[in-house]
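[1] From the sequence below, what's the structure:
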Amino acid sequence: MAERLDAAPADLGALVDRVAAVRRRGGAGRAGRALIGLVGAPGAGKSTVAGLLARALEIGGTPCAVVGMDGFHLAQRELDRLGRADRKGAPDTFDAEGYVALVRRIRVQRPDSPIVYAPLFDRHLEEPIGSAVPVPAATPVVLTEGNYLLLDAEPWRRLPRLLDETWYVEVDDADRRERLLARHLAHGRSADVARAFAHGSDERNAELIAATRERADVVVRWRTTTGA
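    The predicted structure is shown next:
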């Protein structure tokens, strides 16, 4: 059974302590490093948790890199060509093999390895930007966040073996849907299109992701009504 940790923007102590415990165990194939995945439904707060935790670690003197699965979104032009634009965010709208390969590269980094560069998803452009996130080999903590880290399908099912731990981030579903709708509106979608995404493809993806919850090492109950 997954361990449960409660956290909030002003109270990240349990998460910081958990990261320290992973490092003490000698994560990511070498002593002193932790490679942790954060998974959850759209709007659950993965990006918010990862960003706040990284900041807390940095303040405490532990450098941290955050790598998002969203950087592996297929470009809009490719989604249009494949006829998948209306399902953007579904598992087959990502370069999943590319993401798994990146996580593996980070996993096998050694202190003298070159920097690994990860892509970033720009929510204003709604497009990925390559080589935007540097992950130096000496970085002691790497957080990677995304929807499908626990999906039992190829190539996603390879990810848990590459990660030291996987944390499932959850919030109240009503709050999650409300934040998700607000996100779509904030990024320029009309009210009708925003609702269609939030209650259509996003909700179908959320149900798929929820079914993976039991595979997580830790369930993080995120106590806030704000965030991403």
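
[2] going forward, measure contacts and count neighbours with C-alpha atoms only.
    Noted.

[3] residues touching residue 34, list them.
    For residue 34, the contact set (CA atoms under 8 Å, 6 or more residues apart in numbering) comprises 19, 22-23, 26-28, 140-142, 164.

[4] from those, which ones fall inside helices?
    Mapping these onto helices (DSSP state H) picks out 19, 22-23.

[5] Out of those residues, grab the one that's most surrounded.
    The most neighbours of any of these, using other CA atoms under 10 Å, belong to residue 19, which has 22 neighbours.

[6] Could you find the closest non-adjacent residue to it?
    residue 34 (6.9 Å; CA to CA, 6 or more residues apart in numbering).

[7] Could you do residue 194 as well?
    Counting by CA to CA, 6+ apart, the residue nearest residue 194 is residue 184, at 5.2 Å.

[8] can you count the residues close to the one you found?
    18.

[9] before we go on, could you also do this sequence so I can check it against the first one:
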Amino acid sequence: MTPDFDTLARQIIGAAEGASRYLVALAGPPGAGKSYRSDQLCDAINQYLPGQAGLVPMDGYHFDNAVLGEQQVPVKGAPHTFDVEGLRCDLERIRQGIHPVAVPVFDRPLDLARAGGRLITLEQRIVIVEGNYLLLDRSPWRELRPLFDWTLFIDVDDVVLIERLVNRWLEMGQDRAGALARTHRKDMLNAQLVKSCCLSPDQRWR
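    Purely as a prediction, here's the structure:
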């Protein structure tokens, strides 16, 4: 199913009616377009409910390279290279809705997370959380599932993912050989894991 942003926004708004906080997980493999689509979906909701939608990117919870060490930096982006417990704690605070919550944001060109890069305010009662592993059926990731009111999985064919991922690495300064290596030896391995070991979403977005 491929609903447009407006249809999906109205669907979420209807489901969130009366809720003081409503959390939506938007998951999918690397290169699926999660960042773009989550931004557009958040904007679409805010067109109807100004200031009531916020966005939490999972990538902000990457462990820093200094924490990962030389052996783990090459596989950065794999499930074990994220602070899942930190994400869980922040999502619980967001659900409680007692105070604004500052969340980290990943700076891809600098390859690091910026602490407190975004603020989820009390007015933002609909919160979209986007990331690769939000529906991964492995501990500790599966323990996040009860925190989400509604889940959405972006499904994209591998051939499209590969093209997007190669272009992403090229734009970041990799040569063709390096871009292909990073795509096939890292990103697509993570993509296959996401696709094959996913909890059933409430809706698939193809």
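
[10] TM value for the aligned chains?
    Remark: TM-score between the superposed chains equals 0.93 [TM-score structural alignment, normalised by the length of the second structure]; 205 aligned residues with a CA RMSD of 1.5 Å.

[11] if we can go back for a sec, secondary structure element for whatever residue of the second structure lines up with the residue nearest to residue 194 of the first structure, which one?
    Residue 184 of the first structure maps onto residue 169 in the second structure, with residues paired by TM-score structural alignment. Using DSSP states H and E, the element containing residue 169 of the second structure is helix 158-171.

[12] Helix, strand, or coil at the residue lying farthest from the centre of the second structure?
    Going by CA atoms, centre = their mean, the residue of the second structure most distant from its centre is residue 177, 27.5 Å out. Using DSSP: H, G, I helix; E, B strand; the rest coil, the structure places residue 177 of the second structure in helix.

[13] Spatially nearest residue to the residue mapped onto residue 97 of the first structure from the second structure, not counting backbone neighbours?
    Counting by TM-score structural alignment, residue 97 of the first structure corresponds to residue 85 in the second structure. Leaving out its chain neighbours, the residue that sits closest to residue 85 of the second structure by CA to CA, 6+ apart is residue 140, at 7.9 Å.

[14] likewise residue 35 of the first structure?
    Using CA to CA, 6+ apart, the closest residue to residue 35 of the first structure is residue 142 (4.9 Å).

[15] Tell me which residue of the second structure lines up with the one you found.
    Under TM-score structural alignment, residue 142 of the first structure pairs with residue 127 in the second structure.

[16] Report the contact partners of that match.
    Contacts of residue 127 of the second structure by CA under 8 Å, 6+ apart are 21-24, 53-56.

[17] For those, work out which two are farthest apart.
    The span of the contacts of residue 127 of the second structure, defined through CA to CA, is set by 21 and 56 at 13.7 Å.

[18] More neighbours: which of these two?
    Between residue 21 of the second structure and residue 56, counted using other CA under 10 Å, the more crowded position is residue 56 (25 against 19).

[19] where's the more buried one, which helix or strand?
    Counting by DSSP H and E, residue 56 of the second structure is found in strand 53-57.

[20] helices and strands around that strand, which ones?
    helix 34-48, strand 101-107, strand 112-120, strand 126-131 (3 or more CA pairs under 8 Å, 6 or more residues apart in numbering; DSSP states H and E).

[21] just to revisit the earlier point, okay but the residue nearest to residue 85 of the second structure is in contact with residue 84, surely?
    Yes - Residue 140 of the second structure is in contact with residue 84 according to CA atoms under 8 Å; the separation is 6.9 Å.

[22] show me the contacts for the residue farthest from the centre of the second structure.
    Residue 177 of the second structure neighbours (CA under 8 Å, 6+ apart): none.

[23] And it, how close does it get to residue 136 of the second structure?
    Using CA to CA, to the nearest Å, residue 177 of the second structure is found at 30 Å from residue 136 of the second structure.

[24] Kindly report the same for residue 102 of the second structure.
    According to CA to CA, residue 102 of the second structure stands 24 Å off from residue 136 of the second structure.

[25] Between those two, which has more neighbouring residues?
    Relative neighbour count places residue 136 above the other of residue 102 of the second structure and residue 136, with 24 against 16, counting by other CA under 10 Å.
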